[in-house]
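Visitor: sequence first, predicted model second:
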Amino acid sequence: MTRQPAFPAPGILPCQSIEALIAAGDISADSPFLPDQVQPASLDLRLGARVWRVRASFLPGTGRTVKERLAAVAMHQLDLTGGVVLEKGCVYIAELQERMRLPAGISARANPKSSTGRVDVFVRLLTDHGAAFDDVASGYDGPLYVEIAPQTFSILVRAGTRLNQMRLKAGDPPRLSVRSVGVDLTGALAGFRARRHAGVVDLDHEDGHDPHDFWEPLEPRHGELLLDPGEFYILASKEAVEIPVLEAAEMTPIDPAVGEFRVHYAGFFDPGFGTAEAGGLGSKGVLEVRSHETPFLLEDGQTVARLVYEPLTERPSRLYGEGGSHYQRQGLKLSKHFRLW
């Protein structure tokens, strides 16, 4: 009989529930879990030993496994144990160290980590028999893979590098609220535009890169910023973002009819982000922005994304930023791989 854990109501699982799933063997891994791998309402996922360069992105579909589909699209295999450079403009599929054996009633959703999105690396989770990226069906029992597509910078990764994270859910949590997120173009520094021909970013080397080699600072003119097609920008939200301790949030793109650009590859905000209780009062949301086919004139305060809030099943035993965080109390800020501007 399939085990079905009991929760008082549908919601996002907090860290102690994730740790209970690990202890029960419902989430396992090729190597021991690390103490900081479980976040207040999410689990960091780690690259395994192998990655395949593929000629095209794919979904396995309901009748096939990822390995079966790889056989038709893989160009060559690379060993991640010693570190590998993944080239921008190419698509890769990597195995992850974690494996799921989810109980009935527990599903999951993945998203890039903040530091991954801020260097313009597009990542999506894949599961066997999966018909959608980033979603793990209730009761899924099998391995996990990640599609990696560096867009602006080539990246150096290794077995154990964390590119994405997973949020687990009991049942179908309701939307508690949806809040608009505007862009701040009032300061002397409006944001940063990525340099097209920069070097390699080592994703395990914090504070180890000179930002001037990778980014161009931008000054707003009359509260406006012209987005060029195909360019990648780091901007900040107009409003401070606060995630109550009994909620979690995901930042989602706006309707394309509102503007020809994509915002925020990395969408999870854990409970305690931006709260006074966790020492983060006044934290801004950092926005990863890419314009599409046409130039687009962005105005100060314009809505560029939405925050969707969902309940937790219970209060997490720790909050975002407790014990230190690169992004608590942040304003306009590059990823942790770069020294301060």
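Guide: That came through, no problem.
Visitor: when you work out contacts or count neighbours from here on, use the C-alpha atoms and nothing else.
Guide: Fine.
Visitor: and the one helix or strand Ala20 maps to, what does it pack against?
Guide: Secondary structure from DSSP states H and E places Ala20 in helix 15-23. If you count contacts as 3 or more Cα pairs under 8 Å, 6 or more residues apart in numbering; DSSP states H and E, helix 15-23 packs onto strand 38-39, strand 42-54.
Visitor: next, the angle from the last one to helix 15-23.
Guide: Think strand 42-54. Counting by axes from the mean of the first three to the mean of the last three Cα atoms, to 10 degrees, strand 42-54 lies at 60 degrees to helix 15-23.
Visitor: list the helices and strands strand 42-54 packs on?
Guide: Using 3+ Cα pairs under 8 Å, 6+ apart, the elements in contact with strand 42-54 are helix 15-23, strand 74-79, strand 91-101, strand 162-170.
Visitor: could the ones you listed go into JSON lines alongside distance to Gly139 and mean neighbour count?
Guide: Below are these laid out as JSON lines (distance: least, Cα to Cα, whole Å; neighbours: other Cα atoms under 10 Å):
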{"stretch": "helix 15-23", "distance to Gly139": "13", "mean neighbour count": "17"}
{"stretch": "strand 74-79", "distance to Gly139": "29", "mean neighbour count": "14"}
{"stretch": "strand 91-101", "distance to Gly139": "7", "mean neighbour count": "22"}
{"stretch": "strand 162-170", "distance to Gly139": "11", "mean neighbour count": "23"}
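Visitor: next one for the comparison:
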Amino acid sequence: MTSFQIPAQAGIIPFQGIETLIATGAITSQTAFDSDQVQPASLDLRLSDVAWRVRASFLPGKRKVEDRIQDVAMHAIDLSGGYVLEKGCVYIARLQEHLSLPKGLNARANPKSSTGRVDVFVRLLTDKGQSFDDVDEGYEGPLYLEIAPQTFSILVRPGTRLNQLRLKAGDPPRLETRSVGVDLQHGDNGIVGFRGRRHAGVINLDNIDGHDPRDFWEPVTLRDGDLLLDPGEFYILASSDDVEIPVDQAAEMTPIDPSVGEFRVHYAGFFDPGFGTDEAHGAGSKGVLEVRTHDTPFLLEHGQTVARLVYEPLTMRPTRLYGEGGSHYQKQGLKLSKHFKEWK
């Protein structure tokens, strides 16, 4: 088996590079990889059948994740038959994928778009990891996922994909940083956003287009272009400008900082190459914003900056672009996650 050749130029590993990492054994899995698991510049990660309900979040520090779990575990969970993760609780699940990264490669994880849009907070853990979501250069070991549903309880099973991994050669430079504003004026039928219902039912995360959105969401309509964000509520909003990711770049939407406002925007931060481009038939795509306030009500106005997009280079152009072969979110406007039928 040949080894993966580290690119000379720092950047994000594209589709064909991730496939090579799988072929050379740098990324392995308990079960066969799904045919659509590799994205243009990221790899979807899948739940195994093993999880724990824990009483507190943690970082492993100098210990292995499963050794640290013993300090906070309430009970073990078998996901094999499907299991409801309840809102307000914290879980740790073992993932199916295992890494043996060559020296020179590191990685970063982020929630998938569909995960953030149902307000499920997830973070990657590695053995002896010093921070969430970051995988050290040359890491060899298992992967785990902290899962904390915030607004809705969710039904998961082995193979459910909640987060994705971006592989990087070296430390890619920031090519550009763009501000992202919020659209509070141009929604269809006067709807500029959606607010999660507090006492909704369970979302089956493997049931695509299978939920009535009115059972889980209430529409937000405005007349004066301002939105008062209530503490503890979860909102789906859209960006005021189109988002476009060049085919040789990828982007991450960074969390809000206190100098811009006391709220959090966009759990799901990865934008793959080709999103919103003419070449991938996605021109006119908006960024969807998942917004949750902190402890203080906050008045949001149309066009206000709520997040920032950071662009980084790929090591080479990917052989697959975002949206090729179909996508729920290419050419999106204000859009709920793929689990819901269209709002009518």
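Guide: The structure has been received and is ready for your questions. Model, not experiment: these values are computed from the prediction.
Visitor: and the TM-score between them?
Guide: Between these two chains, after superposing, the TM-score reads 0.98 (TM-score structural alignment, normalised by the length of the first structure); 338 aligned residues with a Cα RMSD of 0.8 Å.
Visitor: sorry, back to before: mean shift of the helix holding Ala20 of the first structure relative to the second structure?
Guide: Taken over the aligned residues, the distance from helix 15-23 of the first structure to the second structure averages 0.3 Å (mean Cα distance after the TM-score superposition for the first structure).
Visitor: which position in the first structure aligns with Leu222 of the second structure?
Guide: Under the alignment defined by TM-score structural alignment, Leu222 of the second structure is paired with Pro220 of the first structure.
Visitor: same deal with Val202 of the second structure?
Guide: In the first structure, Val202 of the second structure lands on Val200 (TM-score structural alignment).
Visitor: can you map out the strands along the stretch 51-200 of the second structure?
Guide: Per DSSP state E, counting those that start in this stretch, the stretch 51-200 of the second structure carries strands over the ranges 73-78, 83-85, 90-100, 105-111, 120-126, 134-135, 140-149, 154-156, 161-169, 176-183, 191-196.
Visitor: what sits up against the longest one?
Guide: Just to be clear, that refers to strand 90-100 of the second structure. Residues outside strand 90-100 of the second structure that contact it (Cα atoms under 8 Å, 6 or more residues apart in numbering): 25-31, 45-57, 85, 138-149, 159.
Visitor: equivalent analysis for the shortest one, please.
Guide: Contact with strand 134-135 of the second structure is made by Asn106, Ala107, Arg108, Ala109, Leu124, Thr126, Gly129, as judged by Cα under 8 Å, 6+ apart.
Visitor: need the residues you listed in TSV (columns: neighbour count and distance to Thr293 of the second structure).
Guide: Shown next, in TSV, are these (neighbours: other Cα atoms under 10 Å; distance: Cα to Cα, whole Å):
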residue	neighbour count	distance to Thr293 of the second structure
Asn106	20	32
Ala107	21	29
Arg108	16	25
Ala109	25	23
Leu124	26	23
Thr126	27	29
Gly129	20	29
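Visitor: closest one of the residues you listed to Glu324 of the second structure?
Guide: The shortest approach to Glu324 of the second structure among those belongs to Ala109, at 22.4 Å (Cα to Cα).
Visitor: would you check that Ile148 of the first structure makes contact with Val121?
Guide: Yes. Counting by Cα atoms under 8 Å, Ile148 of the first structure does reach Val121; the two are 7.0 Å apart.
Visitor: could I get the helices and strands packed on helix 15-23 of the first structure as TSV with mean neighbour count?
Guide: Compiled in TSV, those are given as follows (neighbours: other Cα atoms under 10 Å):
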stretch	mean neighbour count
strand 38-39	22
strand 42-54	22
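Visitor: looking at the ones you listed, which is closest to Gly331 of the first structure?
Guide: strand 38-39 (21.4 Å).
Visitor: can you list contacts of the closest one?
Guide: Counting by Cα under 8 Å, 6+ apart, Cys15, Ile18, Glu19, Asp44, Asp270, Tyr320 sit against strand 38-39 of the first structure.
Visitor: ok, how many other residues are close to the aligned partner of Leu235 of the first structure in the second structure?
Guide: Superposed on the second structure with TM-score structural alignment, Leu235 of the first structure falls opposite Leu237. Neighbours of Leu237 of the second structure under the rule other Cα atoms under 10 Å: 28.
Visitor: which residues touch Leu237 of the second structure?
Guide: Val182, Asp183, Val192, Gly193, Phe194, Val288, Leu289, Glu290, Val291, Leu334.
Visitor: you'd agree the fifth one is up against Glu218?
Guide: Yes. With contact defined as Cα under 8 Å, Phe194 of the second structure and Glu218 form a contacting pair (5.6 Å).
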